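[1] Return a 3D structure for these sequence lines:
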Amino acid sequence: MIVYLAVSLTVLAQSARQQTTSTGKKISPTLFGLFFEDINYAADGGLYAEMIQNRSFEYSPADRREWHSLTSWEYITPVFSYGSLNVETNKPIHPNNPHYAVLTIEHVGQPGVGENSKIPENKGVPGVGIKNRGYDHMVVKAGEKYAFSLFACQLSATPVALTVSLQDPRGKILSESKLTVNSKDWNKYTATLTASERSDSTSLVILGTTQGKVGIDIVSLFPENTFKNRQNGLRADLAQLLADMKPAFIRFPGGCLAHGDGLGNMYRWKNTIGPIEQRVEQRNIWGYHQTAGLGYYEYFQFCEDIGAKPLPVLPAAVSCQNSGGTWRIGGTGQKAIPMDEMKDYIQEVLDLIEWANGSVSSTWGAKRAAAGHPKPFNLEFVGIGNEDKITPEFEERFKLIYDAVKAKHPEITVIGTVGPFPDGEDFTKGWKYANNLTVPMVDEHYYQQPDWFVRNQYRYDAYDRKQSHVYLGEYASWGNKLKNAISEAIYMTALERNGDVVDMASYAPLLAKKNHTQWKTDMIFFDNEKVCLTPNYYVQKLFTANQGDYYYDKIVSKNSKDSTLAASCVKDSKTGDIILKLVNGGTASQSMKIDLSAFKKLASQAEQVVIAGSAEAENTLENPQAIAPVQSKIKVSKSFQYNAPAMSLTVIRIKTQS
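    Predicted coordinates:
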């Protein structure tokens, strides 16, 4: 029997600013979205579907001390062939891509001939070449097609024949194609490789099989089955998981990645568009290499593909305060672009808006069109800065950028920053500065223990609605157990309640690759084949996929003495659906009373999704289903009671009858 706790019943939120139950309070329709940063190998080796590591021979000790131009490549001379492999820079395909491999084939052996015929090394395809195992080895599947390409130029008097193959660890050829490099100019050569069988430790092998000398660059291998079958596209399974969340927006490319480790490491958007061979690769602030293959064009395209608004974040003309290895000593490494360079930098920001929204007759709109997208991307938001230390140098440069964007593009909402913590010096100074400038929205960040989110669920109730609004750009509790996710769910009901001042929110970080995780808490873990959806992912998905644009007060009642109980009620005005989110972060089931008398023509049966389990439960790549949502139907009426399981989130979606 369900017993309703009649003692100390309260409504979920008490605020003089909220409207009456019958009309609802209009809240942000873009409240819940995603934040993507290339941390934990989230891009190269992750969401970006390129399978070759160091495809352009641009790795260097600047990325990682032990790395060099041939990292991830192996020089091979099967069947007693011989020659040489070098890396050169004197005739690059483009100045932005200076390194390339030079393969010299002096002698091509003959398999199974003479006295060496019984030696194992004297079997297989002879030649001089290179082998790449990708990011922690490549997985290929039987019958699936893979798009191979490389740029090459003939450096000898005669053409050079190449054999390209996929091979398993024993050297068995799973697919093979032949090419001939016969031009002194850099040209692109392509082939389709179809795997004959599955292998989870595949290598790509390129062999020169005739005498000669050849330059090789930008060696690429993509599954043909990318998300939406896009060329230079995204890994289909990971991208689909994000699309399934139905996020209102995506913030990219960071994070600390955006303002970088020093001025020379800032993420400059112009370096990440255009042909792959012309993009600028560089060291990643998180300690590895980024190819810029997943660049601004791909970010915007992905947003469009899944119906999310793009939210690019540009540096505020200062580098990360933790630049130069100052993470442990309080962050004193912030550097500022010289003032005599600010005019050009401001133009770079304005050019981005023109690139995204300009007509095909504009300078930068024409570049977007040339890349294959003549229609504007309909950019509405631009973030300026990320967790920056609020110094005089920051304030001076931010104001210059903000004023310029506001003057030329008043239709663009500029989002400022108030440091990396929920309080403290930078938070206080950042908020004061933003309000003085009347910045429309500022970006708050914080990572805290689960109980912090429970204690602070009323944080935004007292925020001044007449001042800058909030974008909660990065937040998470420290951990991926169910108790972490439920604490976040409690907090997210409060974000809905305050959706008139909190305009946007996104969990962080998003992706983490096995054996390459640099952050304690993430939403999705993965390897080259499998994914692990955390309880945090399921909570985020239930909120992002069930967003509303009106919040209703006095719908759900609960025991006011229990801070682990929370709920919200929103309406999706596009569908007419009423959406209840009921959270119980306690150790025992609890009853809540739902009063839907304010709504008309409600269906008597609703969709219900429940996430529940042990507080310490978590999913892993080895056991990815320890926690999973359970879908069912539930009967509803104008007034009913719901018994929320211990440690649970329940979402009830009720349709209105036509």
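[2] can we go C-alpha only for contacts and neighbour counts from here?
    Will do.
[3] so where does the spatially closest residue to Thr20 that is not a sequence neighbour fall, helix or strand?
    Closest residue in space to Thr20, ignoring its immediate chain neighbours: Asp553 at 7.2 Å, by Cα to Cα, 6 or more residues apart in numbering. Asp553 belongs to no helix or strand when elements are defined using DSSP states H and E.
[4] ok, Asp553 touching Ala567?
    No. Between Asp553 and Ala567 there is no contact under Cα atoms under 8 Å: 10.2 Å.
[5] overlap in contacts of the two?
    Residues touching both Asp553 and Ala567 by Cα atoms under 8 Å, 6 or more residues apart in numbering: Leu12.
[6] In terms of neighbours, single out the busier of these two.
    Neighbours per residue, other Cα atoms under 10 Å: of Asp553 and Ala567, the larger number sits with Ala567, 28 against 24.
[7] Now do the SS call for that one.
    strand (DSSP: H, G, I helix; E, B strand; the rest coil).
[8] quick one, what contacts the nearest residue to it once chain neighbours are set aside?
    Spatially, and ignoring its direct neighbours in sequence, Ala567 is nearest to Leu582 (4.4 Å; Cα to Cα, 6+ apart). Contact analysis of Leu582 by Cα under 8 Å, 6+ apart lists Leu565, Ala566, Ala567, Ser568, Ala644, Leu649, Thr650, Val651.
[9] Looking at the residues you listed, spot the one nearest Phe427.
    For the contacts of Leu582, the residue nearest Phe427 by Cα to Cα is Ala566; the value is 27.3 Å.
[10] Excluding chain neighbours, what is closest to the closest one?
    Val583 (5.1 Å).
[11] To check against the first, give me the structure of this:
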Amino acid sequence: MKQKLQIFIFLFLAHYGIAQDKTFVIRAGAPVAVVPSTMYGVFFEDINMGADGGIYAELVKNRSFEFFKPLMGWKVEQNPFREGAVLVLNRKEQNTANPRFLRVAAPGNQQGALSLTNEGFRGMGIKKDLHYDFSFMYATQSSGIKLSVTLLNAKDRVIGSAALAPPATAGQWKKQEIRFIANETEEKARLKISVEGSGTIDLDMISLFPEDTWKGRKGGMRADMVQMLADMKPGFIRFPGGCIVEGFDLSQRYQWKKTIGPIEERQLLINRWNFEFPHRSAPDYFQTFGLGFFEYFQLAADVGAEPLPILNCGMACQFNSAELVPLAELDPYIQDALDLIEFANGPVTSTWGKIRANMGHPEPFHLKMMGVGNENWGPQYLERLQLFQKAIKAKYPGFKIIASSGTDPDGSRFDLLNKGLRALNTDFIDEHYYRPPQWFFSNAKRYDQYPRSGTKVFAGEYASHPAGVAPEKKNNWLAALSVAAFLTGVERNAAVVEMASYAPLFAHTEGWQWSPDLIWVNNLKIFGTPDYYVQKLYALNKGTKVVPLTMNNEVVAGQDSLYASAVLDEPAHEIVIKIVNTLPREQSVRLQLQGVKKIASAAKLIRLQHDDLNGVNSIGNPRNIAPQETVIRLSGKQPQVRLAPYSFNLVRLRY
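    From the prediction side, this is the model:
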């Protein structure tokens, strides 16, 4: 009886009581892999109002009247009403990229009798004392028209205004712009344009941008959203998707050549997230391509990341239409890939390099890799990829190609592609996994047995999806903690996985279709989720070389509910140890460092922790779960580190 009682007490204390110290053996003098500079990056897709209404700072929705409903987003008011005073005209034969425009007959001496009001993207975020750039394309035979431009707050009070008198253009299209200041902050503002005087004016590309865009570029990107990316120091940016690359059918696929050149010549396209989810219908979701391939390359250069474009491989979404281009007609798709490399890297004397230079970037973008297809699968994908690979490698032998492994990380589709792509010696296989938290905990050893040479892995899209009330899945602490645990296995296997990116990246609080997401915004504010901070901590502390970390001669991947990995940061002369404690109580570990003569007596501890696994960040409480940095004292030959309950811990110690 006494012996049974002793066993019971031991088991009870081991599980619920004060944990016994564990010892992590870190062989700092025996690195096993180089950590690629591209290890942790970001994946951008125009989903959840990520581009228009998001990072692309344009405030006017449907600025060129090209939506299916030409006046969607606009309200026309007349008093008295005059039939035909506002007409939508189409010049398709003369301008296929931007055929529609508005013809407005001014009301004569009836001041304030005709106005056009734009609602913006779930309103317009306006900041007090900030300048705003209003512009438009127009054509008129008359010089007797005046435009009054006003910003209205949610209560219809004027919070900014300007007036213009466009000169006659003899029927030719011209651009006019004016800058004015806002005198109030408003999340749900609208833009009102009143037409006064006499005559007729044609209007197109009606636009409003804040002055505080990223790097102050006119017509550029929302600075706070780009800053969140820059703060992560991503190794790469994957763009433009995602499912929008495929399109519902091939007519709706993403075509990069239609996204470059003058803004007014870029052809609008419906966004497939416009109609993909009936429970989150977004009939006003289109792609204007103000954020196009040139801007993507520029963004990558701005934040010091490698550009990673993904191109259509001649296959539409296999879940929707499964439309295919016959192999005999695939050449134009392959040529698009070759032309993109020239656009990014070619000399200014080349056809596409000259276009890049004319857009303001004569220097090459140094493109090194490209994805062919997104979440495509089956033998039909393998045969198309093979043709792309042959053509690209023939002209650019060192260029890297990323290939799809389909939609799932296992099963017959995955097995077929994994085997087939490795047989083709493809550079990277793009694996995607949107799975519950337990999958991430259970798969921390996923890459331990993968081959160390040959084809590498790109963890191109992943996110932990906790259970929740459909359709919204929260970015809660459980989700982030599970990914932090999984990434110890990714980091440990840097010889296998050379790139990884969470997905999706951005979501608007009133315009999302898919959740969870890394960063959330409304029209004025932004916050990073707990997942964002996990990704950021890994990216900023990726180190330069992986070193073995074991407990009881095994990698630490779930034993005693702990997960861990270690790297050297050689320039900083530091060892970086990442440890996840998934228990609701404190644990303690001892560090046995081998291969170093001595370590400093103090270390930096960065901790991401919360007692509630359902805890989240929000617009109102953006740092509810955020990293906390402290200095801890180290003593003895095997210094001790205490791990808070439900915590992701990052220890940096000098050697």
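[12] so what number do they get for TM-score?
    Put the two chains on top of each other and the TM-score (TM-score structural alignment, normalised by the length of structure 2) is 0.89; 615 aligned residues with a Cα RMSD of 2.3 Å.
[13] From Ser156 of structure 1, how far out is the aligned partner of Phe65 of structure 2 in structure 1?
    Taking TM-score structural alignment for the superposition, Phe65 of structure 2 sits opposite Phe57 in structure 1. Separation of Phe57 of structure 1 from Ser156 of structure 1 (Cα to Cα, to the nearest Å): 21 Å.
[14] just Gly416 of structure 1 next, same as before
    Applying Cα to Cα, the value for Gly416 of structure 1 to Ser156 of structure 1 is 56 Å.
[15] Which one's more surrounded, those two?
    Neighbour tally, Gly416 of structure 1 and Ser156, criterion other Cα under 10 Å: the higher count belongs to Gly416, 30 against 16.
[16] In structure 2, what residue corresponds to that one?
    That one, Gly416 of structure 1, aligns with Ala403 by TM-score structural alignment.
[17] Not counting its neighbours along the chain, what's nearest that match?
    Once flanking residues are discounted, Ala403 of structure 2 sits nearest to Ile429: 5.0 Å by Cα to Cα, 6+ apart.
[18] which residue in structure 2 lines up with Lys513 of structure 1?
    Lys513 of structure 1 maps onto His508 in structure 2, by TM-score structural alignment.
[19] contacting residues for the closest residue to that match other than its chain neighbours?
    Leaving out its chain neighbours, the residue that sits closest to His508 of structure 2 by Cα to Cα, 6+ apart is Val521, at 5.0 Å. By Cα under 8 Å, 6+ apart, the contact list for Val521 of structure 2 reads Gly54, Phe506, Ala507, His508, Thr509, Phe527, Ile619.
[20] corresponding residues in structure 1 for stretch 414-429 of structure 2?
    So stretch 414-429 of structure 2 is aligned with residues 427-442, judged by TM-score structural alignment.
[21] Other residues contacting that stretch?
    Residues outside stretch 427-442 of structure 1 that contact it (Cα under 8 Å, 6+ apart): 390, 395, 399, 413-421, 467-471.
[22] before we move on, the earlier item: of the contacts of Val521 of structure 2, select the buried ones using a PyMOL command.
    In PyMOL, a selection of the buried entries from the contacts of Val521 of structure 2 looks like this (16 or more other Cα atoms under 10 Å):
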select buried, resi 54+506+507+508+509+527
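[23] Now for the contacts of Leu582 of structure 1, which sits with the most neighbours around it?
    Highest neighbour count within the contacts of Leu582 of structure 1, by other Cα under 10 Å: Ala566, with 30 neighbours.
[24] quick one: what's aligned to it in structure 2?
    So, by TM-score structural alignment, Ala566 of structure 1 is matched to Tyr563.
[25] quick one: its match and Arg413 of structure 2, what's the gap?
    30 Å.
[26] corresponding residue for Leu542 of structure 1 in structure 2?
    Match for Leu542 of structure 1 (TM-score structural alignment): Leu537.
[27] Gly307 of structure 1 too?
    Mapped onto structure 2 by TM-score structural alignment, Gly307 of structure 1 lines up with Gly304.
[28] Do I have it right that its match meets Lys233?
    Yes. If you go by Cα under 8 Å, Gly304 of structure 2 and Lys233 touch, sitting 7.0 Å apart.
[29] between those two, who's got more neighbours?
    Neighbours were counted for Gly304 of structure 2 and for Lys233 using other Cα under 10 Å; Lys233 has more, 18 against 15.
[30] Mind jotting down where the helices sit in structure 2?
    2-16, 223-232, 243-246, 293-302, 331-345, 351-358, 379-395, 412-423, 437-442, 477-492, 530-540 (DSSP state H).
[31] Quick one: closest of those helices to Pro80 of structure 2.
    Using Cα to Cα, those put helix 223-232 closest to Pro80 of structure 2, at 42.6 Å.
[32] in structure 1, what residues pair with the closest one?
    The aligned range for helix 223-232 of structure 2 is 236-245, by TM-score structural alignment.
[33] Could you tell me how many residues sit around Ile355 of structure 2?
    Ile355 of structure 2 has 20 neighbours, counted by other Cα under 10 Å.
[34] Looking at structure 1, name the residue matched to it.
    In structure 1, Ile355 of structure 2 lands on Lys367 (TM-score structural alignment).
[35] try Ile193 of structure 2
    In structure 1, Ile193 of structure 2 lines up with Ile206, judged by TM-score structural alignment.
[36] Now do the contacts for the closest residue to that match other than its chain neighbours.
    Using Cα to Cα, 6+ apart and skipping the chain neighbours, the partner closest in space to Ile206 of structure 1 is Val164 (4.7 Å). Residues near Val164 of structure 1 by Cα under 8 Å, 6+ apart: Glu176, Ser177, Lys178, Leu179, Leu204, Val205, Ile206, Leu207.
[37] Now for the residues you listed: which two are most distant?
    Spatially, the most separated pair among the contacts of Val164 of structure 1 is Leu179 and Leu204, at 14.6 Å (Cα to Cα).
[38] out of those two, which sits in the busier spot?
    Between Leu179 of structure 1 and Leu204, counting by other Cα under 10 Å, Leu204 is the more crowded of the two (26 against 14).
[39] so that one sits right up against Ser165, yeah?
    Yes. In this structure, Leu204 of structure 1 is within contact of Ser165 by Cα under 8 Å, at 5.9 Å.
[40] Could you give me the buried positions within stretch 631-638 of structure 1?
    Buried residues in stretch 631-638 of structure 1, counted by 16+ other Cα under 10 Å: Val636.
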